[in-house]
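Novice: how would this look folded up:
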Amino acid sequence: ATQRGYRSIETYAKHLTALNEPFELLGASELKDLLDIDFYTQGLRTDKTAMIQPAGYVHSAYQGLVSEGVQVCECSPVQEMLLGDSVHTLKCANGNIKAKNVIMAVNGHIQSFGFFKQSLLHIFTYSSMTRALKPHELKALGGIDNWGVLPADPMGSTIRKISDHAGSGHRVIVRNHATLNQSMEASDGNLKDAARLQDRSFARRFPMLDGVEMEYRWGGRLCLTYNSVPAFGEIEKRVWSACCQNGLGTVKGMLSGMMAVDQAVLGQSELLSEFLKHQQPKRLPPEPFLSVGANATLRWKEWLSGIEL
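Specialist: Down below sits the predicted model:
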């Protein structure tokens, strides 16, 4: 709904064309037919995408591994890792796990174990979810049952309408706002700021749902590097890192994990050789300049996004 947004859509369309990926450009009337809201004036629809529930996706993935004989230990976070000459020991609250080889796929938490210090950016993004919509509210909302809208401007709002699943109810989710928190913890103030922005974004897009409250609000952490490369490789003897997905966890997280397995088991592969061409993460500026500068930049970019936020 802004000139910046229109330019972003145009650039994305050129990128998809170069990749020979199908897409469809939509105008205001076509978006109205799909979503039944008047907010959006231009969009790009990709037919080969799917909207997934992240926790369900991960749960199904490891169930597939279990069916192949892999043992999965849930609710057992590793609190300490003791490196040995022949066997490594992973200390958990209720027991220990011993392993000859360890692949760490813990994203930004790799820093909690002492690796990649002063190299990782810990960004929190925030979301709000409405309570289950009542029948008359759902009717007033209209549109197709499930849809997801990504903002043309990266600092804009991601919106999802999700249909009832196993009694969860029909709901709307709003995601926007980002903060740098090198402590890896978000504050109450961060959550309050996000709630204020998300309530405003919700009201702009869904005036027909005036009075619908947000039932859940939360923040989630992602990990970036200054030069947008993964934190990857053998970091200790028989310990491999497949961390820091730079905001694309589903794709880059899986790829890093696959490459770590190739490195640990095969030693080399054609795809691994290509993957290893990336640089190592660059060292970050010192505090407090890092946090002050990064958060000021994020606020400025949010301001530039205008009504997209």
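Novice: going forward, measure contacts and count neighbours with C-alpha atoms only.
Specialist: Fine.
Novice: can you pull out the strands in the stretch 1-150 of the chain?
Specialist: In the stretch 1-150 of the chain, the segments counted as strands under DSSP state E, counting those that start in this stretch are 24-27, 42-45, 78-82, 88-92, 95-99, 102-104, 121-130, 147-149.
Novice: looking at those, spot the one closest to Arg217.
Specialist: strand 121-130 (4.3 Å; Cα to Cα).
Novice: run through who's touching that closest one.
Specialist: 108, 171-184, 186, 191, 194-195, 198, 212-226 (Cα atoms under 8 Å, 6 or more residues apart in numbering).
Novice: sequence B follows; please return its structure for comparison with A:
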Amino acid sequence: MGTSPPPATADWAVIGAGLTGLAAARRLAELHPDQTVLLLDARPVGWGSSGRNAGFVIDLPHKFDLDGGEPERMNRVVRLNTAAISDLDRLVAEHSIDCNWSKAGKLQAAIGETGMAAMKNFSRILDSINQPYKMLDRQAVADISGTRHYQGAIFTPGCILMNPARLVRGLAHSLPGNVVLLDGCPVLRHQRRGDGFELSIRRQGIPITIQVGGIIAGTSAYTPELGWMRRRIVPVATFASITRPLSDAHFRSFGGKLDWGLTPADIGGTTIRMTQDRRLFMRNQYDYVGTYAASDATLDRVRTSHRIALARRWPQLADIPFESTWGGVTALARNRVSYFGEMAPRVWSSNTDNGVGVARGTISGRLLAEMASGIESDLLDDMQAVSAMPVQNPPRPFVGIGVKARLRYEAWRSRKEI
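Specialist: Have a look, this model is predicted:
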């Protein structure tokens, strides 16, 4: 991937080949078939958070989008997310992308009092915006998940489950012909030149200069490294582990079904999937990562937490080894908003997706390309209505101290849900 020779000039540069960047590059190429769209990423496609997430494409308001509970805002979020799902569904079918795309829906489940309270609040929100759901009791959840650990759950049918790395790579392989993808090519610096920009990149160790007209930055938590949104983004890592495939004997012992996903009603709880190939996926634990990387000690700590969470739910599977443990960086804002718009002249970006970036990133990339091309729409109005500017953060090291303290408090408060 990324084997095309770099052009000397391009009409557009999209920085970041995650879900936002891929959607933006595709839409720009469709809108301007006679123009060149340069898509850049410092890492191979699929290496970043777009390929490392839990594989949920969520249609409904989720996490911080639930704040306030205003029906008009919630309906806008639903329209944006369902448009993203429709776009991805079409592309997966058109290009035969092998990513285990599954219209399985999802469970939002609760263990203790805090989770049950959050679940009941979620049901009230769904009622207020006329979204379908089904309440499941302990036994109904156990029939699906193989564990009676949960008091209950809400099942909603519109969520998609998939393999994120395969999806992202499939989207990259199917880009229009006027997109030039250069992954493994970090942007070193940028400066204005007339009506456009001069980008300095490094390709295979060699510095290259490219003239571009406009920029869409799908760089999420890394945006401040390019000089934009400084002190407005909080980089936080979430962590996951996945088992090897369960043997026939272990799967019989497991006692549940294949191909389901569960998110915690309390945001501090554990996200779980049982994949189509019999792997259990566990995600919990958060950490502030000012340097965008987690230490080996942190990975050891979170792996232990994942092991405890697995054993609590399926003690008969406590010996199943994890095949991999990893972290992915997400961009948060202290005031819990998502940013979308022209953050500098002829520079457009979507940031601080607050951990729900598959649907948000996909539709943001498409709409950024349309905004940059002067195209208006109801969906663009929706996006602008649910977006805002992140507040400034305190300087380092105070922001890290504050965020770490808040994350520890949230982990303590949600300890029974983990």
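Novice: tm score of chain vs chain?
Specialist: Overlay of the two chains. TM-score (TM-score structural alignment, normalised by the length of the first structure): 0.90; 302 aligned residues with a Cα RMSD of 2.0 Å.
Novice: sort out for me which of the contacts of strand 121-130 of the first structure are in strands.
Specialist: Using DSSP state E, the subset of the contacts of strand 121-130 of the first structure located in strands is 171-180, 214-224.
Novice: now do stretch 25-44 of the first structure: everything it contacts.
Specialist: 1, 6, 9, 13, 23-24, 45, 141-144, 147, 204-206.
Novice: over to stretch 107-115 of the first structure?
Specialist: Against stretch 107-115 of the first structure from outside (Cα under 8 Å, 6+ apart): 80-81, 104, 116-117, 120, 122, 222-223, 235, 241-245.
Novice: most neighbours among these, please name it.
Specialist: Across the contacts of stretch 107-115 of the first structure, neighbour numbers were computed from other Cα atoms under 10 Å; Cys244 holds the maximum, 30 neighbours.
Novice: these two touch, right, it and Asn227?
Specialist: No: Cys244 of the first structure is beyond contact range of Asn227, at 11.6 Å (criterion: Cα atoms under 8 Å).
Novice: what does Pro245 of the second structure align to in the first structure?
Specialist: Under the alignment (TM-score structural alignment), Pro245 of the second structure maps onto Ala132 of the first structure.
Novice: what's around its match, how many residues?
Specialist: 20.
Novice: relative to Trp218 of the first structure, how far out is it?
Specialist: 17 Å (Cα to Cα, to the nearest Å).
Novice: in CSV, list the strands of the stretch 1-150 of the first structure along with distance to Lys161 of the first structure.
Specialist: Formatted as CSV, those follow (distance: least, Cα to Cα, whole Å):
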stretch, distance to Lys161 of the first structure
strand 24-27, 19
strand 42-45, 16
strand 78-82, 36
strand 88-92, 38
strand 95-99, 41
strand 102-104, 34
strand 121-130, 10
strand 147-149, 5
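Novice: who's in contact with the aligned residue in the second structure for Met184 of the first structure?
Specialist: The equivalent of Met184 of the first structure in the second structure is Tyr292 (alignment by TM-score structural alignment). Each residue near Tyr292 of the second structure by Cα under 8 Å, 6+ apart is listed here: 235-237, 329.
Novice: any idea which of the strands of the stretch 1-150 of the first structure gets closest to Leu255 of the first structure?
Specialist: strand 102-104 (13.3 Å).
Novice: rewinding a little: in PyMOL, select just the buried ones from the contacts of stretch 25-44 of the first structure.
Specialist: PyMOL command restricting the contacts of stretch 25-44 of the first structure to the buried ones, with burial defined by 16 or more other Cα atoms under 10 Å:
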select buried, resi 1+6+9+13+141+143+147+206
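Novice: taking the contacts of stretch 25-44 of the first structure together, which two end up most distant?
Specialist: Going by Cα to Cα, the pair spanning those furthest: Ala13 and Leu141, at 29.2 Å.
Novice: tell me if I'm right that Ile233 of the second structure and Pro390 touch.
Specialist: Yes: using Cα under 8 Å, Ile233 of the second structure is in contact with Pro390, at 7.2 Å.
Novice: setting aside sequence neighbours, what's the nearest residue to the counterpart of Leu290 of the first structure in the second structure?
Specialist: Taking TM-score structural alignment, the alignment pairs Leu290 of the first structure with Val399 from the second structure. Leaving aside its sequence neighbours, Val399 of the second structure sits nearest to Asn393 (Cα to Cα, 6 or more residues apart in numbering; 6.3 Å).
Novice: need the three-state assignment for that neighbour.
Specialist: coil (DSSP: H, G, I helix; E, B strand; the rest coil).
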